[in-house]
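Trainee: Here is a sequence together with a model predicted from it:
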Amino acid sequence: MSASRSLDGQTALITGSTSGIGLQFAKGLAESGANIVLNGLGDEAEIEKTRAELASECGVEVRYHPANMLEPDEIAYMVAFAKSEFGRLDILVCNAGIQHVEKIEDFPKEKWDAIIAINLSSAFHAIKHAMPVMKAQGRGRIVNLASVHGLISSPFKSAYVAAKHGMVGLTKTVAQEGGEFGVTCNAICPGYVKTPLVEAQIPDQAKSRGISEEEVVEKVFLADTFTKKFTDYDQLVGLLRYLVSDAGASTTGVAIPVDGGWLTH
């Protein structure tokens, strides 16, 4: 994907960016010239390889911070690290997320607690510490990955749906508080994207619903879309670039579906 260097000199921190959508967000912003702070889980050597390749290919500075999204203090240190490394923090993308699929009466308590902590509370902690930096700069862009499940529900995903609905509410409040300081906050709400997280759901959904894995894709994931296709990474990156640009300065407090028409049903 080609991109102008419209973000030269800016700094972007993306949580959960060592794989999946988060890594594609990091690549898209790096291609536009932003220096990047990666965060996420994975093999240490693989993460370093990803960091070095991204820096070399895009001609930007790339750092990595291993903050655990279950630990508020580590999240605070990560935001401070981004500011100390580059002297500013222009873009925060709260992308980290996990999933568990199970009917509510069998939903493990520890899974509920972890999903709420990682998918929702981690965004609060990151924004809490990023907001003063952005207010002082007079400009900032916060983008939350909220999922189409921030706007509707699906069975067997009680914790995920609750967290993503919370993310949409958090987005609106942060937009209100940041508006007069030049800080925007928006939520991107993808439909199904073929990420490792989604791939892992297919057998779980098949088990919960008593259907085949092929039927999960056809009758559950894509049934209500007009396109009958998974959402592509490039489509999400294109929207992210708009939201963090000067053109996106008046777009704030909204949750934008990228879902192939799913929500029109």
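Mentor: Sure, I can see it.

Trainee: From here on, just use CA atoms for contacts and neighbour counts.
Mentor: Will do.

Trainee: List the buried residues of stretch 40-57.
Mentor: If you call a residue buried by 16 or more other CA atoms under 10 Å, then stretch 40-57 has these buried ones: 40, 47, 50, 51, 54, 55.

Trainee: same question but for stretch 220-235, I mixed them up
Mentor: Of the residues in stretch 220-235, those buried under the neighbour-count criterion (16+ other CA under 10 Å) are 220, 221, 222, 224, 225, 228, 229, 230, 231, 232, 233.

Trainee: which residues are in contact with stretch 94-107?
Mentor: With CA atoms under 8 Å, 6 or more residues apart in numbering as the contact definition, stretch 94-107 has outside contacts at 14-17, 21-22, 40, 69, 111, 115, 118-119, 122-123, 126, 142-145, 155-160, 197, 201, 204-205, 208.

Trainee: Which ones among the residues you listed lie within helices?
Mentor: When DSSP state H is applied, these are split such that 21-22, 111, 115, 122-123, 126, 158-160, 197, 201, 204-205, 208 fall in helices.

Trainee: Take this one as well and set it beside the first:
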Amino acid sequence: MNAAPRPLQGRRALVTGSVQGIGLAIAEALAAQGAALVLHGLAGAQELEGARAALRQAGASQVDAFTHDLRQPDQVEALVHAALAGGAVDILVNNAGIQHTAPLAQMPRSRWDEILAVNLSAAFDTMRLLLPRMAQAGYGRVVNIASVHGLVASVQKAPYVAAKFGLVGMSRVAALEYAGAGSRASGGVTVNCVCPGWTETAIIEPQIQARAAALATGREEALRDLMREKQPSQRTSLPSEIARVVTWLCEPAAHNLTGAAIPVDGGWTAQ
């Protein structure tokens, strides 16, 4: 009996922020489709090894791991060069992100700088350094994990919304600039965003706890209250579900899907 085809066999992917949550789920999904992986995250040795083990279990032929701090531009560049030292990078998923909620007038300037650096500037640098190589090879996939907040705004998230709107806009520019690279046969070069709504990850936990405290209720009721406010489906997404969207965008068949910002938001942005 023949093994199921793995459309990303022989490809190598760099996924930032991939030791937990959506990033790890994406890395596992890419590994299951045959890709070698470059893990990244600010994590200790035990967490990194746990992520590496999960990827090997998922089917990754090779797993490299790095801990560069994306708040520093020189560290972003160092990450890319370290990744390239192990071979070509065919797939780039900019997933790393940080969040802090506060009214605009009370948002610390240092938080603005950090959120813009990790959520937007780091993606600019990884794309700037890797897209020309992808174009030369005739195949490349960039998937930027934006957010529903790259399409609509919410209060108390000025730097996060600014960064995610910027990420969507920058991705569209890159998609236009590289649309003609490669061919159907080679796979072409595409740049897209995936824009999740409420997803079961650690980044939303402070907002859930804050709502629970305000309502004097438990976590589940607080989460339902948050979703009632925004997400008509009243259901969160799982990281593995976001990963399936990303994986399909990386397949050769998606060669003509570029410049998109795909919401996975239970109808949030349809309102």
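Mentor: Thanks, I have the structure now. Remember, predicted model here, so these are calculated numbers, not experimental data.

Trainee: one step back: only the buried subset of the ones in helices among the contacts of stretch 94-107 of the first structure, as a PyMOL command please.
Mentor: Buried residues within these, by 16+ other CA under 10 Å, are selected in PyMOL with:
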select buried, resi 21+22+111+115+122+123+126+158+159+160+197+201+204+205
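
Trainee: Please identify which of the ones in helices among the contacts of stretch 94-107 of the first structure is nearest to residue 8 of the first structure.
Mentor: Among those, residue 22 lies closest to residue 8 of the first structure (CA to CA), at 19.8 Å.

Trainee: Contacts only, for the closest one.
Mentor: If you count contacts by CA under 8 Å, 6+ apart, residue 22 of the first structure has them with 14, 15, 16, 95, 96.

Trainee: out of those, who has the most neighbours?
Mentor: In terms of neighbours by other CA atoms under 10 Å, these top out with residue 15 at 30 neighbours.

Trainee: how much space between it and residue 156 of the first structure?
Mentor: When CA to CA, to the nearest Å is applied, the distance between residue 15 of the first structure and residue 156 of the first structure equals 25 Å.

Trainee: corresponding residue for residue 197 of the second structure in the first structure?
Mentor: Residue pairing (TM-score structural alignment): residue 197 of the second structure is matched to residue 191 of the first structure.

Trainee: for its match, what are its contacts?
Mentor: 147, 148, 230, 231, 257, 258, 259, 260, 262.

Trainee: Which of those remain contacts when I look at the second structure?
Mentor: Among those, the contacts conserved in the second structure (both residues aligned by TM-score structural alignment, their matches' CA atoms under 8 Å) are 147, 148, 230, 231, 257, 258, 259, 260, 262.

Trainee: Translate the third one into the numbering of the second structure.
Mentor: So the one you mean is residue 230 of the first structure. In the second structure, the residue paired with residue 230 of the first structure according to TM-score structural alignment is residue 236.

Trainee: which of the buried residues of stretch 220-235 of the first structure lies closest to residue 183 of the first structure?
Mentor: Where those are concerned, and distances follow CA to CA, residue 183 of the first structure has its nearest neighbour in residue 233, at 25.2 Å.

Trainee: wait, what's in contact with the closest one?
Mentor: Contacts for residue 233 of the first structure were tallied using CA under 8 Å, 6+ apart; they are 21, 24, 193.

Trainee: Turn the residues you listed into JSON lines, including distance to residue 131 of the first structure.
Mentor: Converted to JSON lines, those look like this (distance: CA to CA, whole Å):
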{"residue": "21", "distance to residue 131 of the first structure": "23"}
{"residue": "24", "distance to residue 131 of the first structure": "24"}
{"residue": "193", "distance to residue 131 of the first structure": "29"}
